[in-house]
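Trainee: Got a sequence here, can you build the structure:
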Amino acid sequence: MSSAPHNPAVRALVEAVNRGDRDAFMALLSPDAELTDDGTPRQLEEWIDREIFTSNGHMDVHRQNGDGTDLTVRYRNDTWGEMNTRWHFTVTDDGRISRIETGQA
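Mentor: Prediction:
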């Protein structure tokens, strides 16, 4: 069963992914936002285009921590199919996401 993340910025990011709305996704990030995939730093815009927006990425949230910044997600896209993934988001005081850490769960 999918549930909405408790954190407003993270919830908006998941919704942007599921709508395929790259502009809304990017608007939620701080200017210096970083991304890692299985611990390896990635070029954020290149990664999201390949793994999310050109491959119809979709997130079904299954578990989250109390503040909604750590998620376990059933993630799917046209490239890799479906898999369990973990996502950690660092959210700044002004409500923007400055870091995304993802990988297989």
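
Trainee: For the rest of this, base every contact and every neighbour count on C-alpha atoms.
Mentor: OK.

Trainee: packing partners for the lengthiest strand in the chain?
Mentor: Longest strand in the chain, counting residues (DSSP state E): strand 81-91. Applying 3 or more CA pairs under 8 Å, 6 or more residues apart in numbering; DSSP states H and E, one finds that strand 81-91 contacts strand 70-77, strand 97-104.

Trainee: how about this one, so we can line them up?
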Amino acid sequence: MSAIPEDPAVAAFISAINGGNRDAFFAVLAPDATMSDDGSERDLAAWVDKEIFSADGRMDVETSSDEGRALTAAFTNSTYGTMRTRWAFTVTDGRISRFETGQA
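Mentor: Got it, this is the predicted structure:
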């Protein structure tokens, strides 16, 4: 069973991914949210569509720290299978303004 992060925005982010709910995913993000993957800045909308929603992405959180804003998770999608990943979130006014992910 997945660990549930303490931060409500991060918990909603994961719930949206695991539920395949693109609208709920973007609702938890700040309008000008940014992201990086393995240290490279990415176009958030394009990355999310490719890596998560068109590839049936799922997250199984293994560990949570920094009040639920730093995670280690098994991330699975139909393109790459399952890989151990790290996630770091910046939450501003209850919404995710930035997330960084990469292989753990």
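
Trainee: Quick check: TM-score for this pair?
Mentor: Put the two chains on top of each other and the TM-score (TM-score structural alignment, normalised by the length of structure 2) is 0.98; 104 aligned residues with a CA RMSD of 0.7 Å.

Trainee: picking up where we left off before, need the contact partners of the longest strand of structure 1.
Mentor: Residues outside strand 81-91 of structure 1 that contact it (CA atoms under 8 Å, 6 or more residues apart in numbering): 9-10, 69-76, 97-105.

Trainee: With structure 2 overlaid, how far apart is that strand on average?
Mentor: Once fitted to structure 2, strand 81-91 of structure 1 is off its aligned match by 0.3 Å on average (mean CA distance after the TM-score superposition for structure 1).

Trainee: and that strand, which stretch of structure 2?
Mentor: Mapping strand 81-91 of structure 1 onto structure 2 (TM-score structural alignment) gives residues 81-91.

Trainee: buried sites along the matching stretch?
Mentor: Using 16 or more other CA atoms under 10 Å as the test for burial, stretch 81-91 of structure 2 gives Thr82, Arg84, Thr85, Arg86, Trp87, Ala88, Phe89, Thr90, Val91.

Trainee: Leaving out chain neighbours, which residue sits closest to Asp70 of structure 1?
Mentor: Excluding its sequence neighbours, the residue lying closest to Asp70 of structure 1 (CA to CA, 6 or more residues apart in numbering) is His88, at 4.5 Å.

Trainee: And for Asn56 of structure 1?
Mentor: Counting by CA to CA, 6+ apart, the residue nearest Asn56 of structure 1 is Asn77, at 5.3 Å.

Trainee: Could you measure from the one you found over to Ala9 of structure 1?
Mentor: 22 Å (CA to CA, to the nearest Å).
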